[in-house]
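**Student:** sequence and predicted model, in that order:
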Amino acid sequence: MTTVAPGILFVEGPASNWTVFHGRGHVELVDCGYPADRPLVEESIAATGLGVSALSRIVVTHGHSDHLGAARDYSERSGVEVVAAPGELPNVRRELTEQVTVADLMPVALRRGTIPWAVSAIGDVGVPAAQAITADVLELSTGHRLEVLPTPGHTTGHACFFEPDAEVLITGDALVSGHALLDDEGELQQLPAFFHHDAAGAAASARRLSLCDARWVLPGHGPALRLSGG
């Protein structure tokens, strides 16, 4: 866990990351790891000095299982609001599925880390009650603001989020700094093309993100990066 700015806690999970915003007695998450990461998500909330009952909303970059995690259960059992960009709602609600398939993984099936990753990614975690983000700037109950940056490509409605006061960019899977199926770690890069619904669109979104004046980049996979030029 890394505190990157007041009230902003980045968590590098076992295979997927999330960000905890906290303040004013509230907690909001951007993404929440895999379903099996739920105890770690709750441990990271406790690290802020608040309890899970303070969790009011989960903002998701996109509807893959390693970012939705336990959002459905939080939504159905505790009434936690789950939101995503409008174009991503069908994927989040599982009205359609844009996710890497077994056939996509066959060329790298024997590579170290592929099978454990694939097994952990399986699961129906769609959130039927998810709602659309309807503003260009999301005002969090914690006192933070998130500028919504559409970054289609990895999925149709993938979005990144920029917190302007702390100059923190949350990139989901538009840009990562590591992954079980990547050789390098610690530098911004794209996931392999077969992970993307639209590889050309994902590349264009990644280029646009490179223009964002961020001090911190918090990716969906790999460590947080502090940029010297930010």
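**Tutor:** Here it is on my side, so go on.

**Student:** going forward, measure contacts between C-alpha atoms and count neighbours the same way
**Tutor:** Will do.

**Student:** please report how far H221 lies from E28.
**Tutor:** Separation of H221 from E28 (Cα to Cα, to the nearest Å): 19 Å.

**Student:** now the strands for this protein?
**Tutor:** 2-5, 8-12, 17-23, 26-30, 55-59, 81-84, 131-132, 137-139, 145-150, 159-163, 168-172, 216-219, 225-226 (DSSP state E).

**Student:** and here's the other structure:
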Amino acid sequence: MEIANGVHHFDCGPFNWYLIEEEGRLTLVDAGFPGHYSVYKKGLELLGKSSKDIEAIILTHAHADHIGFAEKVRKETGAPVYVHSGDAKMACKPLQLPWFGLLSNAWRTYTAKMLGVAIVNGVFTLPHLTKVQTVSDGQLLDVPGKPKILHTPGHTDGEIALLLEDRKILISGDTIVTRNLLTGELGQPQLTNPILNHNYKQAMRSLDLLREIGEVTMLSGHGTPWIGDMNEAVNIALENSKRTN
């Protein structure tokens, strides 16, 4: 489960979420779909932890496949849910996904399968958040892992990435991923498909904010880890975007 230094990953198919551990305390980053709650509970048991060890919940953005069981954990633990101010209102509404992009591609085998996983795991019964705390660009959160907030709008207005500077880890959310969400293909750093972004041109521009980070282990919202210099990752993603367009 430990996918990088003190960061644990849970296998929920194409939907990634993480636990950051620091001195026995935990920060939950994203929360899949409601049906993934049982995976979360089992994961805590395997780590020898319980919900009482959760001190914070951070959402990289307010799409349903990242909000998932966050409200349930918030109520259980009293842990604050952090989201960028640009997505705060969206986080408190149900059924937030790029539906046009997904449904218009439902003829694709992988997209149809992904939509099926979403339905089986409760996308239509997802409890929206009732209380959030907002974060802003450059903010260093005093929670386990001490992540630095990097505001990278485009996929959504409030999309963020989390930089764990001392561990050289970037949790990139959907700012930059390593899985094509229309074909399922795993590979190099890439933007999510234009039709799945709120503002694709802005998403491309936001990548420049990651160039100076240096060598990291990049953990994305969709796909497998990528290790290397973020300037190279950005160049690869932008080159891939030319082929997409």
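**Tutor:** Sure, I can see it. Values in this document were obtained by computation on a predicted structure and should not be read as measured data.

**Student:** list the buried residues of stretch 129-146 of the first structure.
**Tutor:** By neighbour count with 16 or more other Cα atoms under 10 Å, stretch 129-146 of the first structure contains the buried residues A129, A130, Q131, I133, L138, L140, S141, T142, H144, R145, L146.

**Student:** which of those residues sits closest to V41 of the first structure?
**Tutor:** Of all those, V41 of the first structure sits closest to T142, with 17.4 Å by Cα to Cα.

**Student:** the closest one: what's it in contact with?
**Tutor:** Listed by Cα atoms under 8 Å, 6 or more residues apart in numbering, the contact partners of T142 of the first structure are G7, F21, H22, G23, R24, G25, H26, V27, E28.

**Student:** excluding chain neighbours, what is closest to the fourth one?
**Tutor:** Counting by Cα to Cα, 6 or more residues apart in numbering, the nearest residue to G23 of the first structure once its immediate chain neighbours are dropped is T142, at 4.3 Å.

**Student:** same deal with the fifth one?
**Tutor:** Distances taken as Cα to Cα, 6+ apart put T142 closest to R24 of the first structure, at 5.4 Å, once the chain neighbours are dropped.

**Student:** how far away is that neighbour from F194 of the first structure?
**Tutor:** Taking Cα to Cα, one finds T142 of the first structure at 37 Å from F194 of the first structure.

**Student:** same check, this time on E28 of the first structure
**Tutor:** Separation of E28 of the first structure from F194 of the first structure (Cα to Cα) stands at 31 Å.

**Student:** could you do S65 of the first structure as well?
**Tutor:** From S65 of the first structure to F194 of the first structure the distance is 17 Å (Cα to Cα).

**Student:** so which of the two has more stuff around it?
**Tutor:** S65 (24 against 15; other Cα atoms under 10 Å).

**Student:** residue in the second structure matching the more buried one?
**Tutor:** With TM-score structural alignment as the criterion, S65 of the first structure lines up with A64 in the second structure.

**Student:** in stretch 88-99 of the first structure, which residues are buried?
**Tutor:** Counting neighbours by 16+ other Cα under 10 Å, stretch 88-99 of the first structure gives E88, L89, P90, N91, V92, R93, R94, E98, Q99 as buried.
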